[in-house]
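Engineer: Just need the structure, nothing else, for what follows:
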Amino acid sequence: MATIGYARVSTTGQSLDAQLAALSTCDKVFQEKVSGAKDDRPQLKLMLEFVREGDSVVVTKLDRLARNTRHLLEIAEFLATKKVTMKIQNLGIDTGTPTGKLMLTMVGAIATFERELMLERQAEGIALAKQRGHYKGRAATAMAKSNDVLELAKQKLPKTEIAKELNISVSSVQRILKQLSKTN
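Structural biologist: Below you'll find the predicted structure:
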């Protein structure tokens, strides 16, 4: 019977320190820096393969484990089939109890609902800002380098080298060259 921790942050700029401190009593902690919206998370997969009957998986917060109810319930069901319990520290949920199982399902549904509401409000805010002319979207960084792309292409540099040199994607280089060839 081991206590297995799982810690996750969305970006490389974020720190795992607070979660790791909260999971310090765990026998083993799996940690990663990847978006929770992705179902394909290598350390989560490893953790799910690693756990054995009688183990307990601990996370500091529900959103560190899953971003939507479907994914949360899939993980919970998978752990249940392996006879592994799950504990969410900030909510005091323990799926080793019937109440804990019920609370996990309810809280997961509420978290998904809140996220969908937030995304809806965000989209409405962006639409309103666009309507008022305050939102232009993200700056086109690759297109701003069109002259540099053209200059390097004239020097017969491969597209991959141009992309590397200018810190843009190869597809951006191809798109720029295609657009420039249409205008000439």
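Engineer: rest of the way, CA atoms for contacts and neighbours
Structural biologist: OK.
Engineer: On the three-state scheme, the spatially most central residue of the chain is what?
Structural biologist: Computing the C-alpha centroid of the chain and ranking residues by Cα atoms, centre = their mean puts residue 35 first, at 0.9 Å. Of the three states, residue 35 takes coil according to DSSP: H, G, I helix; E, B strand; the rest coil.
Engineer: Second chain to compare with the first, below:
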Amino acid sequence: MAKFGYARVSTLEQDLEIQHERLKKEGCTLIRSEKVSGGSRDHRTELATILDFLRPGDELVVTRLDRLGRDTRDVLNIIHECEQKTAFVTVLDPYVSTKGEMGQIVMTVLGMVAQMERRFIKERQREGIERAKQQGKYKGGKRRIDREAVWRMKNGGYGPSAIARELGCSRMQVYRVLGEDTNSGNAP
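Structural biologist: As a prediction, the model looks like this:
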């Protein structure tokens, strides 16, 4: 029976140290961590590793439920996967565990709260952007991909997969650039 800690923050700039310290104090023998959004399970390889490794009687420990995920369905699916392996999930703040009968109900409610919080954050962000636009202060998000390079490579005979590999981005980003520029008449 082992205790596995999972720590997560959403951005590269955020620090995992407080979560690591708390998980160590809780007696976690192994702590996996990552800097990736909790909005979905995509790209959360460390979480997947823990879930694959869990054995009967093991425990997955997180400091707060939103570290496990921001979407109620994802959180409940993670808990379900743990239960299928007869492993447990424990959240430290507020303390709740699936070891007890009430734990599942409390986890469901906390998962719904985490999802609502995520929606509130997005709404506040949208409101802030709209206000900044009205005041002429909004300059838009920073471009994450060199659009000219995409078109140079496209015109040079590269396909979307090759362009994505070369530029270190996803194919979807390449398709988006090619589609936006074609629709707006900005294609070279």
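Engineer: care to give me the TM-score?
Structural biologist: The TM-score (TM-score structural alignment, normalised by the length of the first structure) is 0.75; 171 aligned residues with a Cα RMSD of 3.4 Å.
Engineer: rewinding a little: could you measure from the residue nearest to the centre of the first structure over to residue 8 of the first structure?
Structural biologist: Counting by Cα to Cα, to the nearest Å, the gap from residue 35 of the first structure to residue 8 of the first structure is 8 Å.
Engineer: residue ranges for the strands of the second structure, please.
Structural biologist: With strands called from DSSP state E, the second structure shows them at 3-9, 30-35, 59-62, 88-92, 95-97.
Engineer: Could you provide the ones you listed in JSON lines, with additional columns for distance to residue 15 of the second structure?
Structural biologist: Shown next, in JSON lines, are these (distance: least, Cα to Cα, whole Å):
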{"stretch": "strand 3-9", "distance to residue 15 of the second structure": "7"}
{"stretch": "strand 30-35", "distance to residue 15 of the second structure": "9"}
{"stretch": "strand 59-62", "distance to residue 15 of the second structure": "15"}
{"stretch": "strand 88-92", "distance to residue 15 of the second structure": "18"}
{"stretch": "strand 95-97", "distance to residue 15 of the second structure": "22"}
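Engineer: Residue 67 of the first structure matches what in the second structure?
Structural biologist: When the second structure is aligned by TM-score structural alignment, residue 67 of the first structure is paired with residue 70.
Engineer: who are the neighbours in contact with that match?
Structural biologist: The contact partners of residue 70 of the second structure, by Cα atoms under 8 Å, 6 or more residues apart in numbering, come to 38-40, 111, 114-115, 118.
Engineer: remind me, longest helix of the second structure?
Structural biologist: Under DSSP state H, the helix in the second structure containing the largest number of residues is helix 101-134.
Engineer: In the first structure, which residues correspond to that one?
Structural biologist: Counting by TM-score structural alignment, helix 101-134 of the second structure lines up with residues 98-131 of the first structure.
Engineer: Look up the average distance of that stretch to its aligned counterpart in the second structure.
Structural biologist: Following the fit onto the second structure, the mean deviation recorded for stretch 98-131 of the first structure is 1.5 Å by mean Cα distance after the TM-score superposition for the first structure.
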